[in-house]
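S.K.: Give the three-dimensional model of this entry:
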Amino acid sequence: MSFTITFFKIVTILLSIVGASFAIPLAVAFAYGESSVYLVFIIPMIVSFILGLAVNLPTRKMKFSMNTRQTYLIVALSWVVSSLMGTVPLYFSGCFNSFADALFESISGITTTGSTVLSEVESLPRSINMWRCLTHWIGGMGIVTLTVALMPLLGVGGFQLIKAETTGPEKGKVTARITTTAKILWGLYVGLTLVQTLALKIAGMDFVDALAHSFATLGTGGFSTRNASVGAYNSASIEIICTIFMFLSGVNFSLYFYVVSRKFRDISSNSELKAYIAIVVVFIAAVTISLKSYYGGIGKSLRYSSFQVVSLLTTTGFATADFIKWPAAAQFWLLLTYFIGGCSGSTAGGIKVIRWVIVGKQIKNETSLMIHPRGVFAIRLNGRTGRKDIVFSVVAFMSVYFVLLMITTFAGCVANLDLWTAFTGALTMVGNVGPAFGLLGPTSNFGFLPDLLKYWYCFAMLAGRLELYTIMIFFMPAFWKK
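M.R.: The predicted structure is shown next:
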């Protein structure tokens, strides 16, 4: 009984937070006189507040705790409920052809995937476009993390909630209190969003577009208010600003706290950050060289390659060019980014840089062991010797990741997609990237897919966003045994 109350307390608080966020697109609707969509925001907002008050006022003095099983259940269902809440204004606005389309768009937004079923986004009400981009921002830092930040009553079990939601093989607290940690991370998140919005406004975007693209950038989502994405502006300054903030969003947000607290040694010794920077530099150089003859010079090649490499590596998914028309060598390097992703603790998706760092260090150790059979070799992360069991954790995660990738590829093949489209479509769903290759390239959309495949893709996006285990654990019989 206590768990049931706990569950409804957390979920209704979460719904109230999502409902409160409707105020931003509603303000846009009022500003542009989009009266046809007023109620699709107002009604669910009011209902969510009523539910929140009805459940939480009578139980406000109750203390509660959660075990591990209940924590995973609450986190997974919180994301499902939030996705359904996000679907409401999309579906009832009449802008989508079916519930499956509206649900796909909502889950794609909240999981920061950025794949869309729409072929024409510029004809949407600006408030609906704002909501699409705002879902990235809410899901980027994590809707459960936001709940913990705003509701100190979740201090008991708060770390378990965030641990079940956040990304990467190692999870820890920036500060001693998890609610303080969540507030600091969200404060940094809001600050970066405001800075980018101002920069984009100065660079030529109107305020609404600047805010929407900042939401999509900091959440590493990739929804845009323009059909041609960021490329529609044909502005080098806008592209540079987005590239910088996409890169920053792909960094572990804990490192920004270290900047504020002047812990520069922790930043300079961070193994993942050094690998992340190296990957970005190498990949941009490789794609630039591959595009030199295509664009007729280094300058233009560097402009397009840097934007696209950072966009796909951080799983943002913005586009300034149709990269499936690029030379095969350039496409090869872009394809590799789908297998990497951003840093752990960032808003980016994918396997994460830290896991590849651990794999690389373990390969080095195994090679050294062959040369020195009696040697003792350990993985060093951030200048310290890491836990030995972390290698097994990484291998297990990557195994599950590639199994889900293969199953999702097969689902695409069953739905009559060609193998290349099905495979890259699976990559973009599980990795929360956005555009794929083939029929699902950056100038295409997912609207033509059958509804059953869209529903499976919804599952794959949620599983990828929650680092697989939070979703996959429900399919294990042991989870349901007492």
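S.K.: Only C-alpha atoms from now on, for both contacts and neighbour counts.
M.R.: Noted.
S.K.: what about Thr421, distance to Leu334?
M.R.: Per C-alpha to C-alpha, to the nearest Å, Thr421 is found 15 Å from Leu334.
S.K.: and if you look at Phe323?
M.R.: From Phe323 to Leu334 the distance is 9 Å (C-alpha to C-alpha).
S.K.: In terms of neighbours, single out the busier of Thr421 and Leu334.
M.R.: Neighbour totals were compared for Thr421 and Leu334, and Leu334 leads with 24 against 20 (other C-alpha atoms under 10 Å).
S.K.: Please work out how many residues are found near the nearest residue to Thr193 once chain neighbours are set aside.
M.R.: The shortest distance from Thr193 to any non-neighbouring residue, by C-alpha to C-alpha, 6 or more residues apart in numbering, is to Ser214 (5.7 Å). For Ser214, the neighbour count with other C-alpha under 10 Å is 31.
S.K.: tell me the contacts of Ser214?
M.R.: The contact partners of Ser214, by C-alpha atoms under 8 Å, 6 or more residues apart in numbering, come to 193-194, 196-197.
S.K.: Let's compare: structure for the following, please.
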Amino acid sequence: MNYKMMGRFIGKILIVEAVFMVPAMLISLWEREFAVVRAFMWTLAAILVVVGLLMWVCRGSKNKFYAKEGLACVGLSWIVMSLLGCLPFFLSGVMPNYVDAFFEIVSGFTTTGASILPEVENIPKGILYWRSFSHWLGGMGVLVFLLAISSMGGNDNGYTMHLLRAESPGPNVGKLVPKMRKTASILYLIYILLTVLDVFFLLLGEMNLFEAVCTAFGTVGTGGFGVRNDSIAGYSPYIQNVCTVFMFLCGVNFSCFYLLLLRQFKNVFRDEELRLYVGVTVGSILLITLNLKGFYDTFSETLRHASFQVVTIMTTTGFATTDYELWPGLSKAILLCLMLIGASAGSTGGGFKCGRALLVFKSLHRSVQKIVHPQKVQVVRVNGQPIEEKVLQNTNAYLAAYVLAIILSFLLISVDGFSITTNLSAVFACFNNIGPGFEMVGPTCNYAMYSNFSKLVLAWDMLAGRLEIFPILILFSRTTWKHR
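M.R.: You can find the predicted model right below:
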């Protein structure tokens, strides 16, 4: 295990975090929120001390990086980033309980949107900005950002690919172009373009600049932290529709946008995962719209709320325009299923992923065919290309870990004594990075009633779900920390 190089890399991640805290501190200074300014200053000082120690202790590190180091480095980076990133919440007094502050920032970085705050409209703007920006930073991934802006010292010996695979969602990650740094740059340029366009269209709806920027961070990062107590419900139908469109777009695999820029339209339209994502979304909207007949005054209002809630749940964003807890049972059951499916691989959304679900269905079909025709060679194909057995094995392993983690987390937080629906939906919502669940963690509620222990369990769920389980699990393996 190359501890020194891991330490230096975590130090670089913390520098990125510190740089991105500065705008939040300047907003607090502009708003004359001096207690918040002091909180950011103390946080920046703490980060600089940690970075200095890491760089001094890890000086003279060797550029040798393997898959094990990549997984461990990603897991540790997100944990350390959260431990320090929550300090402005805690030191400013907005969240006097450190566990609450940690839960909130983990929810932000993992784009979950689960909150312990009963109301947000009286919170200082600097804190609101940092809280919303954490979605944007975690949406594409802070390590991907670092790879995009840094050459990583010339010859990286392939370790950047280990980092990208560990942080990027989906069953398989490849390069858009031969150079890893250029791939990361392309991903972030697309991400920034979508954010700018979202802000532009929100401003056209007469939303003020601060709210437009914070809402765009939550929409494009598929996070869900709002700046109003009623989330998106108090905004105009136009703004709600803009959010629906951009949430949907950011649930698409970003490689599809790159192919569109290259005018490879046929390859995009033939993408099986995209077709599954669109089909499930459209089908769910139609079913819920029919099920809600007569629930709202007009058909257009029904369609708008159905579309928004389907997209916000499937892309794991977590915004709300209505209290879906009041919907009929079928509509809520569809939303629960969408929580498990999630968005596309290679998007900013969470969940099990459409790409992974597609592989599971195709593997199941092959297994059935082998029973009927045991001598026939069956190859799983996606988009006409054969899928390696290693990818299928990893998908099955992920499914097993996914189910076990959810069961264990459900049992652990059930100690608090809340209802089965509340606890199970809380685990689903946190592990799949959605945010709101049902009953006591529904769209009009929050997670404040859980004990510190349960909040830490749910924070673990959020991190494991965002990083696809293994970068977090590997930290608990003794073999990880053995020297080569």
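S.K.: Need the counterpart of the residue nearest to Thr193 of the first structure in the second structure.
M.R.: Mapped onto the second structure by TM-score structural alignment, Ser214 of the first structure lines up with Ala216.
S.K.: Its match sits in which helix or strand?
M.R.: helix 209-220 (DSSP states H and E).
S.K.: Which strands or helices does the helix or strand following that helix pack on?
M.R.: Per DSSP H and E, the first helix or strand lying C-terminal to helix 209-220 of the second structure is helix 237-249. Here helix 237-249 of the second structure touches helix 180-204, helix 209-220, helix 299-314, going by 3 or more C-alpha pairs under 8 Å, 6 or more residues apart in numbering; DSSP states H and E.
S.K.: Need those helices in a markdown table (columns: distance to Ser168 of the second structure).
M.R.: Listed next are these as a markdown table, based on distance: least, C-alpha to C-alpha, whole Å:
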| stretch | distance to Ser168 of the second structure |
| --- | --- |
| helix 180-204 | 11 |
| helix 209-220 | 16 |
| helix 299-314 | 18 |
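S.K.: Pick the most buried one from these.
M.R.: Burial of those is given as mean neighbour count (mean count of other C-alpha atoms under 10 Å); helix 209-220 ranks first at a mean of 25.
S.K.: quick one: that helix to helix 237-249, angle?
M.R.: Helix 209-220 of the second structure and helix 237-249 are oriented at 40 degrees to each other (axes from the mean of the first three to the mean of the last three C-alpha atoms, to 10 degrees).
S.K.: Helix 209-220 of the second structure against the first structure, how far on average?
M.R.: After superposition onto the first structure, helix 209-220 of the second structure sits on average 0.5 Å from its aligned residues (mean C-alpha distance after the TM-score superposition for the first structure).
S.K.: Which stretches in the stretch 1-150 of the second structure count as helices?
M.R.: 3-30, 34-57, 67-85, 87-91, 98-109, 125-140, 142-149 (DSSP state H, counting those that start in this stretch).
S.K.: what's the mean gap between the first one and the aligned bit of the first structure?
M.R.: Looking back up the chat, that one is helix 3-30 of the second structure. Averaged out, helix 3-30 of the second structure is 1.7 Å away (mean C-alpha distance after the TM-score superposition for the first structure).
S.K.: And the shortest one, by the same measure?
M.R.: Relative to the first structure, and after both are superposed, helix 87-91 of the second structure has an average distance of 0.8 Å to its aligned residues, where the measure is mean C-alpha distance after the TM-score superposition for the first structure.
S.K.: Any chance of JSON lines for the helices of the stretch 1-150 of the second structure, columns distance to Val368 of the second structure?
M.R.: Output for the helices of the stretch 1-150 of the second structure, formatted as JSON lines (distance: least, C-alpha to C-alpha, whole Å):
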{"stretch": "helix 3-30", "distance to Val368 of the second structure": "45"}
{"stretch": "helix 34-57", "distance to Val368 of the second structure": "53"}
{"stretch": "helix 67-85", "distance to Val368 of the second structure": "34"}
{"stretch": "helix 87-91", "distance to Val368 of the second structure": "53"}
{"stretch": "helix 98-109", "distance to Val368 of the second structure": "40"}
{"stretch": "helix 125-140", "distance to Val368 of the second structure": "37"}
{"stretch": "helix 142-149", "distance to Val368 of the second structure": "39"}
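S.K.: which stretch among these comes nearest Gly226 of the second structure?
M.R.: helix 125-140 (7.4 Å; C-alpha to C-alpha).
S.K.: who touches that closest one?
M.R.: Contacts of helix 125-140 of the second structure (C-alpha under 8 Å, 6+ apart): 21, 24-28, 31, 33, 36, 88-89, 104-105, 108-111, 120, 168, 187-188, 191, 214-215, 217-218, 220-227, 347-349.
S.K.: 6 Å instead?
M.R.: If you take C-alpha atoms under 6 Å, 6 or more residues apart in numbering as the criterion, helix 125-140 of the second structure is touched by 24, 27-28, 108-111, 214, 217-218, 221, 223, 225, 348.
S.K.: Relative to Met462 of the second structure, how far out is the most centrally placed residue in the second structure?
M.R.: Nearest to the mean C-alpha position of the second structure, by C-alpha atoms, centre = their mean, lies Thr111 at 3.8 Å. Applying C-alpha to C-alpha, the value for Thr111 of the second structure to Met462 of the second structure is 9 Å.
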